[in-house]
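K.L.:
here is my input, please return the structure:
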Amino acid sequence: MVEPGEIHALLGENGAGKSTLMNVLYGLLQPDEGEIVVNGEPKRFRSPGDAIDAGIGMVHQHFMLVPVFTVTENIMLGAERTRGGLLNRGSARERVLAVSRQYGLPVDPDATIEDLPVGVQQRVEIIKALVRNVDLLILDEPTAVLTPQETEELLAVMRTLKADGKSIVFITHKLKEVKAIADRITVVRRGRTVGTATPDASEDSLAAQMVGRAVKLRVDKEAAQPGDPILSVAGLTVLDERGQVAVDGIDLEVRAGEVLGIAGVQGNGQTELIEAIMGLRPIQGGEITLHEGRSGTGRPAGGRRGRGPASQSLVGRRTSEILHAGVGYIPEDRSVDGLVMEFSVAENLVLDRYDEPRYASGIALSPNAINEAAKARITEFDVRTPSHLAPVSTLSGGNQQKVIVAREMSSPLKLLIAAQPTRGVDVGSTEFIHARVVRERDQGTGVLLVSSELDEVVALADRIAVMYRGKVLATLPADAPREQIGLLMAGITDGAAPETSGSEAGPETSGSEAGREEDES
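P.N.:
Sure thing, here's the model as predicted:
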């Protein structure tokens, strides 16, 4: 039950049934039994139009926007107003501006969707629901793709909506956000309601209800035993899509048996740095070198998918060659760079190694070997899927992420690059992925971690490099004060005492000298 003017959180693991339940409420799916009651009247919604007519709107985790249309055109879709037989764009534009001002959702009504950052696209989705005068707004995993700053902005918008009498169902698995915003909490596990709670409940108790067991919200790890360098980045310069400098002469070094975390507000060159290392983006200058390396225990670092020289330049290499040189890659955007949505779970688990002898003979694949390997990985990594033959598009976002993690961590590695490894993943899966990252480190693999979640960087990293406007301002030890890290993330170097050993940039690289102003959040 959701009360008027209430923010009701629906909390659960990936695949627990949260989105399915809300898709029934929004008319996208039909229930097998039970009933929906709105304002005391039983309802049956056969389409989203029926739900909207009843005052229910929904913002989906994967936005339902047409990229080449403007904001106004997207908001008009399905509710077009005409004047003299023509679309009345002027009226729609004024309505967008009015709702934008009323609820503190600034957006340019004439901007094209594909040119907008993710956080602004989400505002468009919310405005699209509000212009239809809904009383209940369903937000499905709304913070899964947002930066911390965008998340805070969204929570402020939710408070404004609540103050205006709107009701909100907030679907999430992020405990801190639930405690910060919810009036009541319903916990769902494997399709069933397992309990209700109030925001003053502890994170540990909420996590236990979600997963059905006690969950460690802190990362257990021993001190690192770093060895020789595995990855060296020297003087790297990379441009973004607009031709502006995104990575500005960066020096980095990742050692065998350590996690180097990259901290920074998203949009400060982290994406371009990782894509350049993986051969997905050309570089303007500098060098990227993958070394053989030895861990702190004296063993060769990790393992290798293929044979190659002890040290090799990755500049100009194809992504497939880099992967076969012993690099694992968890991409920032799983749906674009990590998975082929139309392929099965089994096929996605061998995307970057289908040509290995164990999976193929000449040009012919070995389906039995691929399927048996998939079943083993599904079990080992607890991927919730009806079958290894199911299209990966049918899985929840968190289980799609676990498919990628299973693929990349199932072979010996020299270097693991993990970009936003737990984005959109619940607490149980986050615990599992963190443990696997630490396990890779302890086996001698060098790990380069990029995350917009500072908590994740601090929990996993043995050293922390802070990026701001395309530069590394400093590299800090893992126990550096969070206040110091936060100041550096904002480009403030005064009073900082960064570590300057190795090849990393020191404090003299100030934010005021950066080569560009990033307009993405």
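K.L.:
okay, CA-based contacts and neighbour counts for the rest of this
P.N.:
OK.
K.L.:
after the helix or strand in which Glu152 is found comes which helix or strand?
P.N.:
Element membership for Glu152 (DSSP states H and E) is helix 148-163. Counting by DSSP H and E, the next helix or strand C-terminal to helix 148-163 is strand 167-172.
K.L.:
which residues are contacting that next one?
P.N.:
With C-alpha atoms under 8 Å, 6 or more residues apart in numbering as the test, strand 167-172 has contacts from 2-12, 18-19, 135-143, 158, 161-162, 178, 182.
K.L.:
hmm, back to that, pull out the buried positions in the helix holding Glu152.
P.N.:
148, 150-151, 154-155, 157-159, 161-162 (16 or more other C-alpha atoms under 10 Å).
K.L.:
compare with the first, here's sequence two:
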Amino acid sequence: MSSTVVQPTAPASAVAMNRICKRFGALRANDEVSLHVARGSIHGIVGENGAGKSTLMSILYGFYQADSGEIEVEGQPARIRNAHDAIALGIGMVHQHFMLVETFSALDNVLLGAEPSWRLGPTRQRVRRELEALMRDTGLQLKLDAIVETLPVGERRRLEILKALYRGARILILDEPTAVLTPAETETLFATLRQLRERGSTVLLITHKLKEIVALCDRVTVMRAGRVVLDTRTADTTIDGLAEAMVGRRVQLGRREGAAARAGAAPLLSAQNLSWRDEQGVLRLNEVSLALRPGEIVGIAGVSGNGQSELLDVLAGLATPASGSLQLGDQRFEPQRWLTPARARRLRLAHVPEDRHRRGLVLPFGAWESAVLGYHRLARYARRGFARRGAMRDDTAQMMADYDVRPRAPGLRSAKFSGGNQQKLVLAREALHQPQVLLVGQPTRGVDIGAIEFIHGRLRAMRDAGGAVLVVSSELDEILALSDRVIVMNAGRIAGELPIEACSESALGCLMAGVQST
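P.N.:
Next up, the predicted model:
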């Protein structure tokens, strides 16, 4: 009797996208892209800004229509003309930027757009019961009656996932889900995603954080210039291998030593005993003192919400402290006559804000307009009350060339650039006028690995030219790679300060948690 060898079967596909092409004018965003995602898996999709990964996922969710190619969902041909078609097929998408009504409750955000009838009272009660059962099943716990604007960012992300699952999503697309999360919130999210995988859900994860890909995903697809250049099990690759596939060359993100800070040099900026309360009277900054000297990068580490953002606002002149003082060059400022952003620019202090959309750019403006914000009254850009648009466009074109902003189109709306290119444009604007002090919030949030390398290089160049750079980042790897010394904040106070030689993730983690390391 002959025996029959049974070949192991490949796992069934939740999603199969075959030979997808998509053009925007002359730009070929997706060029014969094929993607196969196994059911009940977590599949990572990575690539530089503009590689085509978000376009591909937007086609899967119905935001765009492919010019050619085929899509299958759970083994069946699918025509996805809009988001309603995607939702009907069991596809949900959680976007990088929150898509929530901040003045509504968590419950009403889930209900919004899915109201089965005009009788909201009984409907709300039924939805509450269903959500409570869903939260028990998935571990996505949150307060349904809480107003969204009062929720921490981790709970807002949880709410968006819950909203997609409530609408029947079996296939979940997550676009940069950890971009605004703390390490603890990220771990909580990962535990939830693993639990969803165990329940049979499929997750497609778009992220720039390669550590997350290796830690979480079963398989990863790398895109570059609109094509798939690598598709492999994560167990068969490394972070360095993924980075090289993304960029097409080896990427250096480790620490690079620069010239030592000028010994004995007077600080370029010195703050003493800064305290600040929010509108509710909560003390957010509590007697904070620091100094920035020529030729150094100082990193501010801490779990989000411990005063780092408020410190940047006070130092940049966007908020006035209740007490304390600031010395900037030969100018001294006290609460009765505090620094303003316009005065800061004249004193050669520049600021790259944490939220580039709300504070760094005007998204409907052309890039050439965003590239001169705050500097538009300089003589180069204005004459007798009239804007010199030619000079503005010329400088923007030069910034784009110097900072590799893609596409190099000064007239393109600011909203049309990818996150990494928006960040490079803001940094180019603030660096153009050669500041002595640069304050940078979250320099590489939502930015691809090639742009991270570029931005880090520019910050080091400012330091090496004799400037002082203050960096606030939620990424400990970034703090350790850039800083010459690190200040840790906890509960609005400085919990400790360490030279970079004494820094480790464990030592900084203890200070961030408010405990002394041993």
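K.L.:
quick one: TM-score?
P.N.:
Here the superposed chains carry a TM-score of 0.89, computed using TM-score structural alignment, normalised by the length of the second structure; 477 aligned residues with a C-alpha RMSD of 1.5 Å.
K.L.:
ok, back up a step: inside helices: which ones of the contacts of strand 167-172 of the first structure?
P.N.:
18-19, 158, 161-162, 178 (DSSP state H).
K.L.:
nearest to Gln420 of the first structure among those residues?
P.N.:
Nearest to Gln420 of the first structure out of those is Val178 (C-alpha to C-alpha; 20.8 Å).
K.L.:
apart from its neighbours in sequence, what residue is nearest that closest one?
P.N.:
Closest residue to Val178 of the first structure apart from its sequence neighbours, by C-alpha to C-alpha, 6 or more residues apart in numbering: Ala9 at 6.4 Å.
K.L.:
ok, the one you found to Val157 of the first structure distance?
P.N.:
To Val157 of the first structure, Ala9 of the first structure is 16 Å away according to C-alpha to C-alpha, to the nearest Å.
K.L.:
cool, Arg123 of the first structure as well?
P.N.:
From Arg123 of the first structure to Val157 of the first structure the distance is 9 Å (C-alpha to C-alpha).
K.L.:
name the residues contacting each of the two.
P.N.:
By C-alpha under 8 Å, 6+ apart, the residues touching both Arg123 of the first structure and Val157 are Leu105.
K.L.:
go ahead and confirm Asp491 of the first structure touches Tyr468.
P.N.:
Rather than Asp, residue 491 of the first structure is Gly. Yes: contact criterion C-alpha atoms under 8 Å: Gly491 of the first structure and Tyr468 qualify, at 5.9 Å.
K.L.:
which of these two has more neighbours?
P.N.:
Legend: neighbour count by other C-alpha atoms under 10 Å for Gly491 of the first structure and Tyr468, higher for Tyr468 (31 against 21).
K.L.:
now the equivalent of the more buried one over in the second structure: closest residue in space, sequence neighbours ignored.
P.N.:
In the second structure, the residue paired with Tyr468 of the first structure according to TM-score structural alignment is Asn490. Leaving aside its chain neighbours, Asn490 of the second structure sits nearest to Asn306 (5.2 Å; criterion: C-alpha to C-alpha, 6+ apart).
K.L.:
so the one you found is in contact with Asn286, correct?
P.N.:
No: with contact defined as C-alpha under 8 Å, Asn306 of the second structure does not count as touching Asn286 (10.4 Å).
K.L.:
shared neighbours of those two, which are they?
P.N.:
In contact with both Asn306 of the second structure and Asn286: 492-493, using C-alpha under 8 Å, 6+ apart.
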